[in-house]
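Student: okay, structure incoming, though there's no sequence with it:
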């Protein structure tokens, strides 16, 4: 929890100190309760895990299935209205803003929720639906509805979401002296 709080302190310019983050940020509290509920699911105490998950959702406004897989230093900013489904995978250093849904499109066996790779940023009220992958260090714009994979280091916006701009690794620095700018 302290590792997550320190990473939030680095990423959020509104955070003043570590104690403020730990005591007042609902995202960190939701992740704390999620980790306990996930521990219970692994040990097959499903009812207790579900009760704890419901308590956390009621007190924080963030609903995380105890069966989801969530990495380290995940930052759920503001958090109200965030829903993370049972087969969702959220890797390390992901930022999720309020109102985001990592949900399913169909009721099928196996993975049916998104896989969000390391360092991705998901804007407010984005809906990411189905067994899709959000690539490492990609950005999902606010209000986007994502139904297909998003490659690493790209930005997706709109309804339905489409890739915009140039991938970060394709940007070429211009030598201004050479071109007389």
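Tutor: Great, that's in hand. Since this is a predicted model, take the numbers as computed values, not measurements.
Student: please count neighbours and contacts with C-alpha atoms only from this point.
Tutor: OK.
Student: quick one: contacts of the longest helix seen in the chain?
Tutor: Longest helix of the chain, by residue count under DSSP state H: helix 26-42. With CA atoms under 8 Å, 6 or more residues apart in numbering as the test, helix 26-42 has contacts from 1, 4-5, 21-22, 46, 48-50, 52-53, 56-57, 60-68, 75-79.
Student: from those, which land in strands?
Tutor: 63, 64, 75, 76 (DSSP state E).
Student: select only the buried ones of these in ChimeraX?
Tutor: Restricted to buried positions by 16 or more other CA atoms under 10 Å, the ChimeraX selection for the ones in strands among the contacts of helix 26-42 reads:
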select :63,64,75,76
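Student: reformat the ones in strands among the contacts of helix 26-42 as JSON lines; add distance to residue 149.
Tutor: Shown next, in JSON lines, are the ones in strands among the contacts of helix 26-42 (distance: CA to CA, whole Å):
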{"residue": "63", "distance to residue 149": "23"}
{"residue": "64", "distance to residue 149": "22"}
{"residue": "75", "distance to residue 149": "22"}
{"residue": "76", "distance to residue 149": "22"}
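Student: one more structure, for comparison:
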């Protein structure tokens, strides 16, 4: 009984913090070491998403699920990935290692390793990857 009451208060505290800071990252997410949020505000991550090591995200990012179509499911984000402000990563896709995703990009397809993508829908714009963008590595 005491444990259930304690869990209830932790859930209430989590909801209050989510509303205050505008960040919704469920405790059930799989997130690797070195995860870094550059600026807080309106960040939404689906609970089934898998995020690798040393991933940096910015404000306004959505990493979510698609509920129909050929890409139905949730994304898997690789290691050393930079996700720019306002980017949307949706569906059952894989974002490779050492990837930079540009501001306001909408990623709906798999992204290979060592590239930079931008646009709506996201397309490869550079083969330089995330070098120089990922901060605070572990």
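Tutor: Perfect, thanks for sending it. Since this is a predicted model, take the numbers as computed values, not measurements.
Student: now, of the contacts of helix 26-42 of structure 1, which are buried?
Tutor: 4-5, 21-22, 46, 49-50, 52-53, 56-57, 60-68, 75-79.
Student: let me see the contact set for the residue nearest to the spatial centre of structure 1.
Tutor: Closest to where the C-alpha atoms of structure 1 average out (CA atoms, centre = their mean) is residue 96, at 4.0 Å. For residue 96 of structure 1, the contacting residues are 74, 75, 76, 77, 79, 121, 122, 123, 124, by CA under 8 Å, 6+ apart.
Student: which residue in structure 2 aligns with it?
Tutor: Under the alignment (TM-score structural alignment), residue 96 of structure 1 maps onto residue 57 of structure 2.
Student: out of the ones in strands among the contacts of helix 26-42 of structure 1, who's nearest residue 138 of structure 1?
Tutor: Closest approach to residue 138 of structure 1 among those (CA to CA): residue 75, at 15.2 Å.
Student: give me the nearest residue to the counterpart of the closest one in structure 2, chain neighbours excluded.
Tutor: Matched by TM-score structural alignment, residue 75 of structure 1 corresponds to residue 36 in structure 2. If the residues on either side of it in the chain are set aside, residue 36 of structure 2 comes closest to residue 56, at 4.7 Å by CA to CA, 6 or more residues apart in numbering.
Student: so which residues of structure 1 form helices?
Tutor: Assigned by DSSP H, the helices in structure 1 fall at 2-11, 18-24, 26-42, 46-60.
Student: out of those, deepest packed?
Tutor: Most buried of those, by mean neighbour count (mean count of other CA atoms under 10 Å): helix 26-42, with a mean of 20.
Student: now find how far off-centre it is within its chain.
Tutor: On the basis of CA atoms, centre = their mean, to the nearest Å, helix 26-42 of structure 1 sits 15 Å off its chain's mean C-alpha point.
Student: corresponding residues in structure 2 for it?
Tutor: Across structure 2, nothing matches helix 26-42 of structure 1 (TM-score structural alignment).
Student: I am finished for the moment; much appreciated.
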